[in-house]
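Peer 1: Pasting a predicted model and its sequence here:
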Amino acid sequence: MKQALIYIGMLLLVISCGQNRDRLHTGDLLFQAGKNTEMTGAITAATGEEGPLNFSHVGIAVVGGGADSVLEATTDCGVRLTVLAEFLGRSAKIDGHPAVVAMRLKDTAGIAAAVRRARSFLGVPYDYSFRPGREKLYCSELVWESYRAENGTPLFTARPMNFRAADGTLPQFWADLFDQLGEQVPEGLPGTNPNDMAREELLEEVYRYF
C-alpha cells in the first residue's frame, strides 16, 4: 500500500511537471524549501527571515530532452543532473505541494551560456567548506559561478557569509561540521545563499509549485 501511494505521488508530480512546462524555461532558477533536516535548519537559521518560506537550496532548470531536469549541487552527489520530479518530491510541502519557486533573469540574453557553464561543472564534488573556488561547489555557488556577464563578472552578489542564528549563536550542525573538517567556520568570507539570491533585483518570479 505504501509503495502504491509513493507511485501515485510521483505520477502526480510528473503530470504536474508536464502541465507546467510552458511556464518553466531552461535556465530558470528553482528555489527550494527543503524538508526539515539538521542542515536545512542550520542554513535557514543563518540566512532566513521571518515569514512562511525560507529557501535552503537552489538548482537550475533544464527543460526538454525527454525529461525536465535540474542542474544542482547536492551533498551526496556533488554537481549532478536530477529529474525534476525527484527534485520536487524531496521538497518541503505547502498544502501538499512542493515548496519550490521558479525565478528567471529579467535579462535573458546570457542564460544559454550560463547553462552551458553549469553543465561544465557536472561531477564536481560538494563544497562542505563553503569557501570560494571552483574545485568544489555548494548549491548557490554553482549558480554564482555559472551566471556571468559577457565580461565574466558574476551576475549575483557575493556577500560576507553568516553562519550564526538570529540570536548570535552558532548552530550545533555548523560547529560539528567544521570541527570534523578541521577548519575554521568561514564567517565573513564572501559567499552566497539561496535566500539572498532569491531577493536579487535581477530576478523575477515566474511560477510557484504550491
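Peer 2: Nice, I can see it.
Peer 1: contacts, neighbours, all on C-alpha from now
Peer 2: OK.
Peer 1: buried stuff in the longest helix along the chain?
Peer 2: With residue count as the measure and DSSP state H as the assignment, the chain has helix 2-19 as its longest helix. Buried residues in helix 2-19, counted by 16 or more other C-alpha atoms under 10 Å: 10, 13-14, 17.
Peer 1: okay if I get those residues as JSON lines plus distance to residue 148?
Peer 2: Written out in JSON lines, the entries for those read as follows (distance: C-alpha to C-alpha, whole Å):
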{"residue": "10", "distance to residue 148": "35"}
{"residue": "13", "distance to residue 148": "32"}
{"residue": "14", "distance to residue 148": "32"}
{"residue": "17", "distance to residue 148": "28"}
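Peer 1: another one to put next to it:
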Amino acid sequence: MKKTKYLFAIITFLMSFGCALFIANSMFGNILFGKRPENILNKIQEGDMIFQTSQSKQCEAVRIATNSKFSHCGIVFIEKGKKYVFEAVQPVKYTPLEEWITHGKENRFVVTRLKNASALLNEQTLQKMRAYGKTLNNKDYDLYFEWSDDKQYCSELIWKIYKNGAGIELCPLKKMKDFNLKDLRVQAILAERYGTKIPLDENVVAPSDLESSKIVTTILDTY
C-alpha cells in the first residue's frame, strides 16, 4: 500500500512538473509570436530589416560601443516563396527566417521597414536590390569593419544593398572614433584586431544606426 502511494506521488509530481513546463513554454511562445509563429512572421515583407542580440565576445563589444542592445542584423529577401535573412556572417549567406530568429538571445528580434516602402520598394527596385545582394553573396565576413566590397559585416551589407540597389541612404555613415571605444571590453577587441593602429577615421555603420534611422518604422518588436 505504501509503495502504491509512493508511486502515485511520483506520478503526480511528474505530471505537475510537465504541465508547468508546458505552460511556461506556451507563455514564452505567445510572448514572441502570439498563438502561432507564422501569424507574426507573415507581417514581415521583402526588404524589411531584422535585428537581434547575439552573444559572442565581439557582439558584446559591438553592443557596448554602440550603446545598443542590437549586435546583428540582416535584410529579408524572398526566394521561391520562402523568406530568408540575407546576412553577413562567415560567409555572407541566406538563412531561413525561422532559423535566423533562433540564433538571437532568447529568440528576440525587431523588424523595421522603410516608411514609404509600398511606394519606393516596387518589384523593379526589389529586383535591383536582390541582384546587388547576389554580387556580395559568399563574401567573407569583415572582422576589421573596413568600408570596402571585398568583405562585409552585417550592417554594412544592408546599407550598401539599399544604397546601390534602391538608391536610398538609410542613415549617415559614422567614423569609428564616433563610437564608445573607452570600455575595456571594446578596447580588448580593438587591440586584438588592430594592435595599436586603430582606423579611427574609417567609415562605419552600426546595427543601431539602421534600426534608429529616421526613414524607417518598427513593424515588430519582441523584446
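Peer 2: It's in. Computed from a prediction, not measured in an experiment: that's the story for all the values here.
Peer 1: overall similarity of the pair, as a TM-score.
Peer 2: Here the superposed chains carry a TM-score of 0.76, computed using TM-score structural alignment, normalised by the length of structure 1; 187 aligned residues with a C-alpha RMSD of 2.9 Å.
Peer 1: one step back: helices or strands up against the longest helix of structure 1?
Peer 2: Taking 3 or more C-alpha pairs under 8 Å, 6 or more residues apart in numbering; DSSP states H and E as contact, the helices and strands that helix 2-19 of structure 1 lies on are helix 84-89.
Peer 1: Need the residues that contact the helix it packs on.
Peer 2: Residues from elsewhere that reach helix 84-89 of structure 1 (C-alpha atoms under 8 Å, 6 or more residues apart in numbering): 10, 13-14, 17, 61, 67-70, 98-100.
Peer 1: Mind picking the two most distant members of those residues?
Peer 2: When C-alpha to C-alpha is used, the two most widely separated members of these are 67 and 99, lying 20.5 Å apart.
Peer 1: So the two - more neighbours on which side?
Peer 2: When residue 67 of structure 1 and residue 99 are compared on other C-alpha atoms under 10 Å, the one with more neighbours turns out to be residue 99, at 24 against 15.
Peer 1: Is it correct that that one is in contact with residue 209?
Peer 2: Yes. Distance between residue 99 of structure 1 and residue 209: 6.5 Å, which falls inside the contact criterion (C-alpha atoms under 8 Å).
Peer 1: what residue is smack in the middle of structure 1?
Peer 2: The centroid of structure 1 falls nearest to residue 58 when counting by C-alpha atoms, centre = their mean (1.2 Å).
Peer 1: Show the contacting residues for it.
Peer 2: For residue 58 of structure 1, the residues meeting the contact criterion (C-alpha under 8 Å, 6+ apart) are 29-32, 72, 139-140, 194.
Peer 1: which residues of structure 1 fall in helices?
Peer 2: Listed in chain order (using DSSP H), the helices of structure 1 are 2-19, 38-47, 84-89, 111-119, 139-146, 172-181, 194-198.
Peer 1: now for the fourth one, which elements pack on it?
Peer 2: So that's helix 111-119 of structure 1. With contacts defined as 3+ C-alpha pairs under 8 Å, 6+ apart, the packing partners of helix 111-119 of structure 1 are helix 139-146.
Peer 1: elements contacting the helix it packs on?
Peer 2: strand 57-62, strand 69-74, helix 111-119, helix 194-198.
Peer 1: what range in structure 2 matches the shortest one?
Peer 2: The one in question is helix 194-198 of structure 1. Counting by TM-score structural alignment, helix 194-198 of structure 1 falls onto residues 207-211 of structure 2.
Peer 1: Now tabulate the contacts of helix 84-89 of structure 1 in JSON lines and tack on distance to residue 188 of structure 1.
Peer 2: Written out in JSON lines, the entries for those read as follows (distance: C-alpha to C-alpha, whole Å):
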{"residue": "10", "distance to residue 188 of structure 1": "41"}
{"residue": "13", "distance to residue 188 of structure 1": "39"}
{"residue": "14", "distance to residue 188 of structure 1": "41"}
{"residue": "17", "distance to residue 188 of structure 1": "39"}
{"residue": "61", "distance to residue 188 of structure 1": "30"}
{"residue": "67", "distance to residue 188 of structure 1": "40"}
{"residue": "68", "distance to residue 188 of structure 1": "37"}
{"residue": "69", "distance to residue 188 of structure 1": "33"}
{"residue": "70", "distance to residue 188 of structure 1": "30"}
{"residue": "98", "distance to residue 188 of structure 1": "32"}
{"residue": "99", "distance to residue 188 of structure 1": "29"}
{"residue": "100", "distance to residue 188 of structure 1": "28"}
